[in-house]
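1. fold the following for me, if possible:
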Amino acid sequence: MHSSDKPKVLIVDDEPDQVELLCLQLEDDYLPIPANSGKEALDIVKDLNPDLILLDPMLPGVDGFEVCRRIKNDPASRFIPVIIISGFFEKSNKIKAVEYGADDFINKPIDRFELKTRIRSLVRLKKNYEALQESENRYKQFFNNSPAVTLLVEPGRGLIVDANDPACSYYGYTREELTAKRIFEINLMSGEKAGDLQQLISREKKGHFYSSHKLASGEIRDVEVYTNLINVKGKELLFTNVYDITASKQTEKDLVESEEKFKNLVEMAIDGIFVETDRGEILDCNNSACRMFGYTKEEMVGLTIADLVPEDFAKTLPERITAEETTGDVAVERVNKKKDGTIFPTEISTKLFKLGGEERLIAYVRDITEHKKSEEALKASEENFRALFEHTPDGILILDFEGNILSANAAVGEMVDAPLDNVIGSNIYNYLVPESGATDLEDQINVYNDRGGYLRTYKILSSNGETVWIEGLGTRIMYRNMPANIVVVRDVTVRKQAEKTLIDAKMAAEEANRTKSEFLANMSHELRTPLNSVIGFSDLIAEGTAGPLTEKQSRYIGFISVSGKNLLRIINDILDLSKAESGKMELDREEFCVGKSVDKVISTMLPQTKEKNIMLSHKPGTQALTVYADPSKFEQIMYNLLSNATKFTPEGGSINVFSEKDGEMVRVVVRDTGIGISEENLNKIFNPFIQIDSSMKRSFEGTGLGLSLVKKFVEMHGGNIRVQSKLGEGTAFTFELPASPSSGM
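-> Down below sits the predicted model:
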């Protein structure tokens, strides 16, 4: 574009550098005309009739507001758009600018794209005025071809008289739909505010305001509106340009939210944060800084960094601050002083930044008192470890994952009878006896790597040819920045020899026990055959099959039968115990009713309890209670417990049986009011062939097998049994068996 064709923009500012900057920003699209005073500007307006005026209100002599007023009061120049440019627009100045006729105002610093947009809009607006005056057709052409959203509105009733294509596109209506609406259907401004604005436009013949417009879709958009009162065919209409500023408003909102988030982050930070001048004066700080140093924020602001360090440290503070600034984000250590005089260590990182055009320093301060304590504790720990490492009688090795010995203490050298220098650097596999398996250790190390930790015993060969048993306990560590294993080894040769002796003795005892069980089983079997004949024939004789018996003969035969049956029961108990101990006893489990089984056993015990006038009762928790067990073994358990209770309960006593379900188990309690058991004898009662003292052997019959069998049977079912008793207060046996196949197995 030739310079003579460019719109003329008069730039009025008393600062030459500002004028020059604006000239450079506009010279591509406009013909800038500089002026440095109000008088000079008024003269240029008369001579050159510029297309737009950029006006600084702070001018010597005639100020910018007066210049604007004179231009707008002059019919020859009243339509020249005036943009007030200022670095400090207060609300009163904006109102004054509007009152004096300014078309727009922009804050410094100026965004050149916004400036060009505003200039372009106002220059176009001026051209529109000129075109409207020249020809209505030319006005129509401009109106319809304008890229800006433009409306013609009747001031009084708010009728939309016309709308250009961009307006129709923007609002989402056809021209017919849009011109059938009132501006109040689109503009969401309150009625009171709209009335005030209408009065201002009526008085000033123009207006500039911000509002929200509703589109056909229902979407609400933020807009900036420029409107001027024009005459079309003798009718005053509002020529209105609408600019969508939703994005910029959102940007402003995001900026505010971002600043608020930043402020919150600063306040919530654990570290103390300071903003300082280049002289070390504190301008601001967060709450953590106040808590750290013991000051309120009001006390802190205005202090200098020198106030927060010890006096001797303050002498070299300037040099230290300079050094800290050069480190950037790298933290340095410093000592600081609290309000109460407490000295404490800190870690500080600093960064320079611009704030309001001035250099500021932001400092992040962390109290490292606990960190220092941890360092000291770590140092002490390392010293303790070194002392332990060097002086412990156990060997300590550090191995890599291939078994190479990275480090070892003197005890290791003594174990293998080799110089420590020769041990370190060698491989642990070199010392293992082949029969213990080097690959076995490798497997153990791999297990450790996968699962964490191993404990294993190995045989090693010392340099003098002696075999040494060692036990190694290993775990993973980081050694010189690489993963490794630390293994504590101990000479367990003596223990292994003792273990071998113990194992041999155990095997001998187990063999003897097996021999005993087999002997008892064979002997019991041999005894049962003649005993069956004794019992059988004595019963036949008692029934009179061999002829009538005298009273004495009948009594003697009864003694033979009872003694034979007692002996058979003892033999059966011995056989059962032998089978249980040898693992040959099998259980035939099924679900059955606990109450019926208990009542069945009780019925067999009634003659004995009636003979001693003992009250025997059963209180089931529920009639439907079932247990998963071998019915015959369950009845044998109950018989032995009830028989034992009857034997040790004096005449007139009582025996109570209680059963209930507890989770997945069935609990049965047999409680008597018998003589009780002393505390020191409670742990003996389940041992076979044992009665608790010799006096009982004389006073009460029995072999001592019953309770031992009870315990075996209960445990074979996956249950447990316990006893509670006090001398003279009776005894309670409690056993638990699985309630179903899925429980307690």
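
2. use CA for all of it now, contacts and neighbours both
-> Fine.

3. measure Met507 to Ala521 for me?
-> Distance, Met507 to Ala521, using Cα to Cα, to the nearest Å: 21 Å.

4. higher neighbour count, those two?
-> Using other Cα atoms under 10 Å as the criterion, Met507 and Ala521 rank with Ala521 on top: 20 against 12.

5. isn't the more buried one right next to Ala580, touching?
-> No - the criterion here is Cα atoms under 8 Å, and Ala521 misses it with Ala580 at 11.2 Å.

6. how about Gly395, what does it touch?
-> Residues near Gly395 by Cα atoms under 8 Å, 6 or more residues apart in numbering: 408-412, 415, 488-490.

7. could you redo the last one with a cut-off of 10 Å?
-> Applying Cα atoms under 10 Å, 6 or more residues apart in numbering, we find Gly395 in contact with 389, 408-415, 470-472, 487-491.

8. now the second one, please; I'll put the structures next to each other:
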Amino acid sequence: MAESTGLYQLLVDSVQDYAIFALDAAGYVLSWNAGAQRLKGYTRDEIVGRHFSTFYTPEDLATGKPAWELEVAERDGRVEDEGWRVRNDGTLFWANVVITALFDESDTLVGFAKVTRDLTQRRRTEESLRVSEERFRLLVHSVKDYAIFMLDPDGRVSSWNEGAQRIKQYTPGEIIGRHFSTFYTAEDLAAGKPAWELETAIRDGRVEDEGWRIRKDGTRFWANVVITAVRNGRGELMGFAKVTRDLTERREAEALAMESARRIAEAEAANRTKSEFLAAMSHELRTPLNAIGGYAELMAMGLGGTVTGEQQGYLEKIQRSQRHLLQIISDLLNFSRIEAGQIEYEVAPVPLQASIHSVRAMLLPQAGEKRIGLVLGPCPAGLCALADAVKMEQIILNLCSNAVKFTPEGGRVEVSCETRGDRVAVMVSDTGVGIPPDQADRIFEPFVQLGRGLTTQHEGTGLGLAISRDLARAMGGDLTVSSEPGAGATFTLTLPAAE
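-> I've put the predicted structure just below:
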């Protein structure tokens, strides 16, 4: 028996991870093992004979906790507690304490056995986890752009964040405990979609879906939904995590983009059809018009017989109308090609002075008929534009022709050029009626001719300026106008300067 008792005492004294010691009936330390010395920092000589309340914090001492624990242990046989305890050096550690009352054969209390474990590290881990979980909970709860909530295994809502309230309009008190099928449309409910989604999530771990969902007020929104099955460490289903995003605006934007793309495709197809039609019509119309012009010219030459003065006048009108129709067809075809992006540009340095001389030579007969002076203004020799020569001359010819057309008899049209930084400019000025300020932009619109009426004699399609500005901009330049009513107008063609 003595040998067994000695072995038991050796066992207790050798334990390093637990403080195991005895107290007398009043709570004074009677024994002290190696684990007690390691945990609490006292040697046997320092602590034996001192009251065990030495290990308690001032707060516990103030509430009488040591005496209360001994009373409970004596009454119930044992007491267990967790809390802060104090080491010899004054530092705190989190302890699990079990105090067991010891009675002799006559049930008289003879003392207490006290076992203490240091759970500081475990508490830190648990506290860290608790703080982490609290942060995560606060994070989830405060998210406003996503509805994030939990479902129990049957699909009933068990948590609700701010995003869910904003998107679905239910407060936590209104929705927690209700089945998540509340959010589904009548069509989805009839198809059994909510149950199918939970079954899929259980089988595959998660399910993702997009579709219409219902808010509290009955309105619909387009939702992206992810439902994830949540299981514990044993693989048992604990419920589901559900994340919902409101994609209504994105869906509407995509629908608008698709509609826009469809309209663009339709417009491009219409442009192609129009271009093909105009090309075909121009060919079909040019042939008889050229024939009309040719036969009228033969008749005017007298090859079919003598032509009277009156008949000569009629032939001139026929020829003028034929030329006018050919110009209309040419303008329509050019405008259509520009709109369809079918015009090619051969850009190279083009001498401005030579181009202006060439245009002037072509317009001298037209200007002479109205006794209009077609004047060459200042234009430095060697000044070149970086442009397509044919298209640049087409623009200048159109501007000069318009100026002659809209300038009264005896007036003046001047063409000049100059350098403007990295640009060159060609100016066509006239002494015509001018352009009202509120009409300055409209004259560049297709089919617009200012002053056209039943009594006017100005012919044309109203496409010349529209075509000219499109050509100028396609070559990196622009076409603008400045004018005062009654004081004429100045059209300015700007183009990149050639080095």
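
9. picking that back up, what residues are shared contacts of Ala521 and Ala580 of the first structure?
-> Joint contacts of Ala521 of the first structure and Ala580 (Cα under 10 Å, 6+ apart) are Ile574.

10. measure Pro345 of the first structure to Ile282 of the first structure for me?
-> Distance, Pro345 of the first structure to Ile282 of the first structure, using Cα to Cα: 20 Å.

11. next: Glu319 of the first structure.
-> Glu319 of the first structure sits 18 Å away from Ile282 of the first structure, taking Cα to Cα as the criterion.

12. more neighbours, these two?
-> Neighbours were counted for Glu319 of the first structure and for Ile282 using other Cα under 10 Å; Ile282 has more, 19 against 11.

13. where in the first structure does stretch 408-423 of the second structure fall?
-> The aligned range for stretch 408-423 of the second structure in the first structure is 650-665, by TM-score structural alignment.

14. let me see the contact set for the alignment partner in the first structure of Gln439 of the second structure.
-> Alignment note: Gln439 of the second structure maps to Asn681 in the first structure; criterion TM-score structural alignment. By Cα under 10 Å, 6+ apart, the contact set of Asn681 of the first structure is 691-693.

15. same question for Gly476 of the second structure.
-> 386-387, 423, 494-496 are the contacts of Gly476 of the second structure under Cα under 10 Å, 6+ apart.

16. so it sits in a strand?
-> No - Gly476 of the second structure sits outside any strand when classified using DSSP: H, G, I helix; E, B strand; the rest coil, being coil.

17. now do the same for it: its match in the first structure.
-> Counting by TM-score structural alignment, Gly476 of the second structure lines up with Gly718 in the first structure.

18. and Phe335 of the second structure, by the same measure?
-> In the first structure, the residue paired with Phe335 of the second structure is Leu577, using TM-score structural alignment.

19. thinking again about what came up before, got the buried residues for the match of stretch 408-423 of the second structure?
-> Buried residues in stretch 650-665 of the first structure, defined by neighbour count with 16 or more other Cα atoms under 10 Å: 650, 653-661, 664-665.

20. then stretch 333-349 of the second structure?
-> Neighbour-count burial for stretch 333-349 of the second structure [16+ other Cα under 10 Å]: 333-338, 349.
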